[in-house]
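Participant: What follows is a predicted structure for the sequence shown.
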Amino acid sequence: MEDVRTKRGADVSSDHHLVVANLKLKLKKNWTTGQTAIQRFNTAFLRDTDRLNEFKIALNNRLQALQDLLKEEETSMEDNWKGIKEALTSTCQEVLGLKKYHHKEWISTDTLDKIKERKNKKAAINNSRTRAEKVQAQAEYIEANKQVKRSIRADKKKYVEELATTAEKAAREGNMKQLHDTTKKLAGKYTRNQLDDLNFADDLALLSRTHEQMQMKTASVAAVSASVGLSIHKEKTKVLQFKADNNNPITLDCETLENVESFTYLGSIIDEQGGSDTDVKARIDKARTAFLRLKNIWNSKQLSNNIKVRIFNTNVKAVLLYGAETWRTTTTTIKKVQVFINSCLRKILNIHWPDTISNSLLWERTNQLPAEEEIRKRRWKWIGHTLRKSSNCITRQALTWNPEGKRKRGRSKNTLRRIMEADMKTMNYNWTELERIAQDRVGWMNAGERPMLLHEE
């Protein structure tokens, strides 16, 4: 709309004034290719056992008739293919029908038939001629509507159970893509804006071995960005140095960039102290976000608590304990993780704060292990996997590596190495015996079930 004016001079028998507007229209071009839309068959019906058997019988009959015809007549390869294609398409058209996109994928064929029957009941109400017929038709429609809702709830429950089983299998096998896709299906549409790429959405990481290389790369990126009209945000640009001989600052347009003491790498926070406190706090925040995304699941009245807990284990707890195998755990760390898990479980079970229920009873209802035991099992599963690697693997060498030099005076901080050695002492094992046991996966799992301790810093 470019301009709008009122013409008061137009004299008509009304208390309104004439309005004149200038509009600029942009019409979409009508493309006529002459091709018809592709019609797809509803293959989802094949998940129904009865419909699948019906399809097999119909297709087998048509192929048998085609085979008998080919024995009597001598045909070409093209004619044979046309016969097979006709048998397939006619069977799909008869048994499956064309695919429709107006219903959810998890709705079964039985439910669709009940929906169609309910629609017929609604038409019977509109076509009733007497009041008695209308009352009877309305009663039949109410009963049909109850059956439809009951069937839809059963279909959705079955669908969510299948997704929960798929998510558990993906988490167990380490298939993160399938786990992510399943989580998106469970969460549905999320109202908050999400990034398309979580790895490198709007940032760039530069790696250099020397101060001179980093300065040259920074200047080069700034020059290339300026050539296309982009500029580097200096306040958001950070520099992290690790055991650098040259501590001079990195500059950009004669301004010094800020040095930081930690950064995020592969979902884990790495800092100069080498601890896990910052990483644990970040994992709790990410798990809380994942828990809030599935708010519709936790508030659903149609899903059982068992299904909700299974979804929590695969989509929230997996996020929380990501990388927990290498955490330097302390009593404070364990308490923070356990408090978050207990809070989520109480919300899932709809347990309010006035309801007094012990954590042991809560874990028993939800079939959960204490966070300390869960982290311990994950750690020793990872240790067994590492000990089965080749002797020249850096990860395996790091388990038994003794760094040179002297440590500072005072009490030494608790490390992952000390935690593992304390557990080994509890089990009366040494590294040589553990390497031998780790080659047998079953024996290693039995050894990992022994009670161990996670010590405070």
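Facilitator: Arrived safely, thanks for sending.
Participant: Please make it C-alpha for all contacts and neighbour counts, starting now.
Facilitator: Fine.
Participant: how much space is there between V309 and W353?
Facilitator: 20 Å (CA to CA, to the nearest Å).
Participant: how distant is the lengthiest helix in the chain from the center of its chain?
Facilitator: For the chain, the helix with the greatest residue count under DSSP state H is helix 131-173. A distance of 25 Å separates the centroid of the chain from that of helix 131-173, by CA atoms, centre = their mean, to the nearest Å.
Participant: and the next element down the chain from it?
Facilitator: Next helix or strand after helix 131-173 toward the C-terminus (DSSP states H and E): helix 176-187.
Participant: tilt between that following helix and helix 131-173?
Facilitator: With axes from the mean of the first three to the mean of the last three CA atoms, to 10 degrees applied, the angle from helix 176-187 to helix 131-173 works out at 150 degrees.
Participant: so what secondary structure elements neighbour helix 176-187?
Facilitator: helix 131-173, helix 295-298 (3 or more CA pairs under 8 Å, 6 or more residues apart in numbering; DSSP states H and E).
Participant: For that helix, give me every contacting residue.
Facilitator: Residues outside helix 176-187 that contact it (CA atoms under 8 Å, 6 or more residues apart in numbering): 160, 163, 166-167, 170-171, 293-297, 314-315.
Participant: One more to weigh against that first structure:
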Amino acid sequence: MQELFRKLETESNEMGLAVNRAKTKIMVVDRAAHLNNPKNIIPGVDIVEHNVYLGAQVNTNGSCVPEIKRRIGMTKDAMTRLNNIWKKRGISMNTKIRLVRALIFPIFLYGVETWTIRARERQRIDALEMWCWRCMMRIPWTAKRTNVSILTQLKIKTRLSTICHQQILSYFGHIVRRGDESLEKLIIVGNTEGKRARGRYPTRWTDQVKDTCSSKFCSIVREAMDRTRWRAIIHSKCKPSSDDHDPQSWGNDERERVNIFTRKKNKKTRSNSERV
């Protein structure tokens, strides 16, 4: 690595460029996650376990969980900084929903195509979405409002976690439809030489594609070659993980609570129209 870094500095100097060692970081991604004599590998260059590259955090173990937690924190921070907007009564609820989708959710969805979302991460994403909706509606935690009633009031049909899986499948289709010389396609479709370590292996990026489509990988690749068919499969396979909007699947108490809320809202609307 010292030789590679020396060549990099030499070639950069010939082009009139200089390597800033204070801003240069070294991160080794391997199974052992360690180096021999890491402090003396390159003078003036720090060795880190995680680094933000092109807006996304990369870790030595290849896990995307720290990046998801980081994005959740950034999303909540952006949501909190817009409290003055959520407090204004002159802004309609539909406008606030559009603001959340246009200003808040894109912060979380940046780079989502590269994530490996497990069941635990999907629960975190669903919890973040409900936190955003409750913050937008100014609902305190003491209010006995269920997630189903809030989603029904806002008429939310597609959950944030579902959007994540849709973008992952869409990106998978783009990779598969590339030429055989594509490096991304070779990594996804090709086989790697060697043997696995003992024990259960971590969930891979392609494993979530197979779990979502509930099919063999070779069949998924063939279906993804057809853009129109693959788009239909994405919308049919990606469904909400929880908080079903179908009233038939709710309990009697939940249906009654939503009906009472709807009747109160209609009564308030009629009274306002009569005053006008």
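Facilitator: Structure's in. What do you need? If you're wondering where the values come from, they're calculated on a predicted model, not measured in any experiment.
Participant: TM-score of the superposed pair?
Facilitator: Put the two chains on top of each other and the TM-score (TM-score structural alignment, normalised by the length of the second structure) is 0.71; 228 aligned residues with a CA RMSD of 3.2 Å.
Participant: quick one on the thing from earlier: so which of V309 and W353 of the first structure has more stuff around it?
Facilitator: V309 (23 against 9; other CA atoms under 10 Å).
Participant: Which residue in the first structure aligns with R145 of the second structure?
Facilitator: Aligned against the first structure by TM-score structural alignment, R145 of the second structure finds its counterpart in I357.
Participant: So that match belongs to a strand, correct?
Facilitator: No. I357 of the first structure sits outside any strand when classified using DSSP: H, G, I helix; E, B strand; the rest coil, being coil.
Participant: What separation do you get for it and K149 of the first structure?
Facilitator: On the measure of CA to CA, I357 of the first structure and K149 of the first structure end up 35 Å apart.
Participant: swap in E54 of the first structure?
Facilitator: With CA to CA as the criterion, E54 of the first structure and K149 of the first structure are 27 Å apart.
Participant: can you check R293 of the first structure too?
Facilitator: 26 Å.
Participant: quick one, helices of the stretch 1-150 of the second structure?
Facilitator: Using DSSP state H, counting those that start in this stretch, the helices found in the stretch 1-150 of the second structure span residues 2-14, 65-81, 83-87, 93-99, 105-109, 119-137, 147-154.
Participant: Oops, could you answer that again for the stretch 151-276 of the second structure instead?
Facilitator: Going by DSSP H, counting those that start in this stretch, the stretch 151-276 of the second structure shows helices at 160-176, 183-189, 205-213, 217-224, 227-237, 252-275.
Participant: Let me have the helices of the stretch 1-150 of the second structure in TSV, adding distance to S170 of the second structure as columns.
Facilitator: Rendered in TSV, the data for the helices of the stretch 1-150 of the second structure read as follows (distance: least, CA to CA, whole Å):
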stretch	distance to S170 of the second structure
helix 2-14	37
helix 65-81	19
helix 83-87	33
helix 93-99	23
helix 105-109	14
helix 119-137	18
helix 147-154	25
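Participant: closest one to I163 of the second structure among those helices?
Facilitator: For the helices of the stretch 1-150 of the second structure, proximity to I163 of the second structure was assessed by CA to CA; helix 105-109 is nearest, at 8.7 Å.
Participant: For the closest one, buried residues please.
Facilitator: 105, 107-109 (16 or more other CA atoms under 10 Å).
Participant: and the nearest residue to W363 of the first structure once chain neighbours are set aside, how many neighbours?
Facilitator: Leaving out its chain neighbours, the residue that sits closest to W363 of the first structure by CA to CA, 6 or more residues apart in numbering is L369, at 6.6 Å. For L369 of the first structure, the count of nearby residues is 12 (other CA under 10 Å).
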